[in-house]
Each structure stands twice: as structure tokens, then as C-alpha cells.
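>>> sequence and computational prediction follow.
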Amino acid sequence: MALPRLAVLVLPGGTDFSYQPFSPLQPSAMRMYPFTASIQARFGPLVRVHQAGYRVRGWNGGQASPMPYARNALEQVKKRYPDTPIALIGHSMGGRIVANLGDDDAVTDILALAPWWQFADWRKIHDGARVLAIHGENDNLTRPRRTEKGIEELQARGLDARFISVPHGGHAMLDHIGLWQGEALGFIGRALND
């Protein structure tokens, strides 16, 4: 089987503190399946899309509980598709995870959906990555202004970084579905064309 032109790793969200087991049926994981399915359906054999899971649902402070599992998922994608550019897509806590994984040079593109960026997580993203952050202006769980600030900092560093505000949008991406989905598909299309 030929290697794809782009590998996509999808990182679902979670919660601040929780040691409950992660489940692929929890809402934060299920929220990402339409992205995974629509990307694979639209781009077919040009991409391979994988969705990660973690041991527990929470970030859990300095433990950063999902990071070893997310880092392992990234390493598995790199091993499976050697020398293939990798795009990361993360929602909420998954948006924090993709920023932290953005230090890996194999990562060429990062899509952060309503990211839970804390302590300037975006500063870990390497200079060669392209970044798109989308955030609902009425999100009351994560902070759209912090996301916008992160993108402004990345732009000041010279990265190809964009911020899209979703008018009246909330955190769960259940509003303006066409915008969220359309921008994700456009993001992958641009990654394939570069």
C-alpha cells in the first residue's frame, strides 16, 4: 500500500482533573468522529486519519496525564508513515495536547479547535508549523481571547498562523457545524497542496 501524502492525528478533549478511564464513547471523543470521517471521506487515499485515546479523561495538573499516550500515538503515526507530513487536530484539551506535540518537526500543520491553552502552550510549537485556531466567541469553558493572543504571538514569531472567531459559537462545536467542519476540511486541503 502506498504511503499517504498526509497523516492526520486527531486528539479529543477531556477535562481538567479526572482519573476516570478514557472511553472512545465519551462525548469528547465522539465529538471528533465527524471530523475524522469527513476528512477520510473527502481526501480518500491521500490521507490516513487516526484518532488517539488516553488512559484517563483528565489533564491532572503537572501530571499532564494524556501526554505520554498522545506522544506515543504520534510516534506510532511517524513509524507507520515514515517521512510523511503530519497534521494534528485537537479540540479543547486536545488543543492543548496538539500545541505540546507541536515541538516535533514531523508535525507540519496544527488545527486547534476551541483549545484549552494554558501557560502559553502555543510557545512549544516549532517555527516550521502552520497553525489554525478556531474558537467560538461565546465559549465559557476555554478562553477565545487567550487563543487569539497565542496566534498573535505565533504570527510575531513568523509562523503561518491564523485565528478564526465563530460568531456566537460555544465550546462543543454543535453550532455553526458547517463552519467548523468546512474550516477543518479546508485546513487539510491546504496541507495537502503545500
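Sure thing, it's come through.
>>> contacts and neighbour counts: CA atoms only from here.
Fine.
>>> so where do the strands sit in this structure?
6-11, 47-51, 86-91, 107-113, 130-136, 160-166 (DSSP state E).
>>> is it correct that Ala87 is in contact with Val8?
Yes - if you go by CA atoms under 8 Å, Ala87 and Val8 touch, sitting 4.7 Å apart.
>>> returning to that earlier point: would you list the strands of the chain in JSON lines and tack on mean neighbour count and distance to Met30?
JSON lines is the format used below for the strands of the chain (neighbours: other CA atoms under 10 Å; distance: least, CA to CA, whole Å):
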{"stretch": "strand 6-11", "mean neighbour count": "26", "distance to Met30": "11"}
{"stretch": "strand 47-51", "mean neighbour count": "20", "distance to Met30": "10"}
{"stretch": "strand 86-91", "mean neighbour count": "27", "distance to Met30": "11"}
{"stretch": "strand 107-113", "mean neighbour count": "26", "distance to Met30": "15"}
{"stretch": "strand 130-136", "mean neighbour count": "24", "distance to Met30": "19"}
{"stretch": "strand 160-166", "mean neighbour count": "18", "distance to Met30": "21"}
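>>> comparison target, given below:
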Amino acid sequence: MERREIGPGVGRVRPTLILPDRRATEPRGVVLMLHGGDVEGVEARSTFDPSPLPVRVAAAGIARRRPDLAVVRLLNAVGGWNDRVMSPVADARWALMRIGQLYPDLPVAVVGHSMGGRTAFELVDEPDVRAVIGLAPWLADGYDEKRFLGTPVMVMHGRLDNVTDPDASADLVRRIRIDGGSATYRSVPDWHTLMFRPAGWHREVASFLHHYLVGDGGDQPRNA
């Protein structure tokens, strides 16, 4: 059974960590999963908000394929990014701090969908983060490739996505690779939610995570 831990905040405006069952296999690495959201929104995230669903499905797929990884989901305190405040980034940094306390000395990767992909990109230079995956990330073209040079990156995007830009994702990966970084781009026949026949990309993401968290950490083949 999953465990929940409520983070700091005021009233209902608090992030929540959803942790795997203590009875699960002793993990060798940790994956922090970050969900999407809206451009603006400072109210407490609604219980009926559909944004966490794609990440919930992906987390289950990864955990099933890689039982040696502890897959942790974060529910943001509020629904929006909120411009310079970058609300979900503060929540994610709290989550990384708690992961360091709960799973000391284990390597960590961050996987984010949509707005969560942008949040993951903001965490790429955190000292405990070994790898980052952006799933249909928002505003990928807003990032300088140089910030990714020390961390392996995978970006997955649906070719039919009309919410975030697959071309921007492909271009970010191209720029990282030109500058000498380790980056992989995968284009899949899907929309923004990436929930159409997801088993194939779940398997690939799980393999990428295992490689950099448990394996030798060397470069995987990189396709644009």
C-alpha cells in the first residue's frame, strides 16, 4: 500500500509525497515523478485535477518493470507554475530533500510530464540528480543546452501533441548533443497525455532509468 507524506505549507496548500510500500524490494535507486499543471493558479490543487493521471500511469508502469527502483510521486501544493514564483519547483526541491532523508545515499532521477517536465529541467543541476526525463515538456525551447551538459537527459514527445511543442523538445536535445552532452529524443505516435498504448515507452524509460541509476551509467545510444 502506498504511503503519503504531507509537506510544508498553509492549510490545504501543501505538497504531498506518495511513497511506495515499505514491503517492496529494497531499492537501488529512486525516481521522483512530477505531474503537469496550469500556467497560473495559486489555489490548492483540486482533488479532481486530472493533471497527475499520466504520471500515475507512468509511475505504475516503471515500478512494475523495475522493482529495484523506488518510484515516488509528488502532488504539487497548487495547480499553477506562476511565472517567477515557479511554485512546483519549490515543492520538488522539498521532495528531493525528503528523498535524501528517506533513501540516503541512493541515486535519484527526476521524471516530469508537461509542466512537470519543465520542473524537472529546473532540477537538472541539483547535486543528487543523476538523470532527467521530460515527457512532453512545456517550454523546452526556453532552456540553454549548457545547463544539461553534466546530466543525462531523455525527452519523450507525442507527434500529435498540440499542447506543448515536440519540435522544441527535439531541438533542445539536438543542441545538448551538439554541445557534447548526453541526450536522447524519442518521438511517439501519441497526444499530450502520452497514454495511448504507453507500454512501449514505459519500457524504454524504465531501461533508461535503470541504466543511469543502477547500471554502469555509461552513454546509451542517442537518437534524434
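Right, received. Where do you want to start? Bear in mind the structure is a predicted one, so any value in this text is a computation, not a measurement.
>>> circling back: how about the strands of the first structure, which one is nearest Glu153 of the first structure?
strand 160-166 (9.2 Å; CA to CA).
>>> quick check: the closest one compared with the second structure, mean distance?
Compared with the second structure after fitting, strand 160-166 of the first structure deviates on average by 0.8 Å (mean CA distance after the TM-score superposition for the first structure).
>>> can you name the residues of the second structure that that strand overlays?
Using TM-score structural alignment, strand 160-166 of the first structure lines up with residues 182-188 of the second structure.
>>> chain center to the matching stretch: distance?
Distance, stretch centre to chain centre, for stretch 182-188 of the second structure: 14 Å (CA atoms, centre = their mean, to the nearest Å).
>>> list the contacts for Arg73 of the second structure?
Neighbouring residues of Arg73 of the second structure by CA atoms under 8 Å, 6 or more residues apart in numbering: 17-19, 32-34, 55-56, 59.
>>> that one -> the first structure?
So, by TM-score structural alignment, Arg73 of the second structure is matched to Gln51.
>>> again with Asn162 of the second structure
Aligned partner of Asn162 of the second structure by TM-score structural alignment: Asn140.
>>> next, count neighbours for that match.
11 (other CA atoms under 10 Å).
>>> hmm, it is touching His171, no?
Yes - contact status for Asn140 of the first structure versus His171: in contact at 7.0 Å, counting by CA under 8 Å.
>>> roughly how far apart are the counterpart of Leu172 of the second structure in the first structure and Pro21 of the first structure?
Under the alignment defined by TM-score structural alignment, Leu172 of the second structure is paired with Gly150 of the first structure. Look at Gly150 of the first structure and Pro21 of the first structure: by CA to CA, to the nearest Å, they are 31 Å apart.
>>> Val166 of the first structure too?
Applying CA to CA to Val166 of the first structure and Pro21 of the first structure gives a distance of 32 Å.
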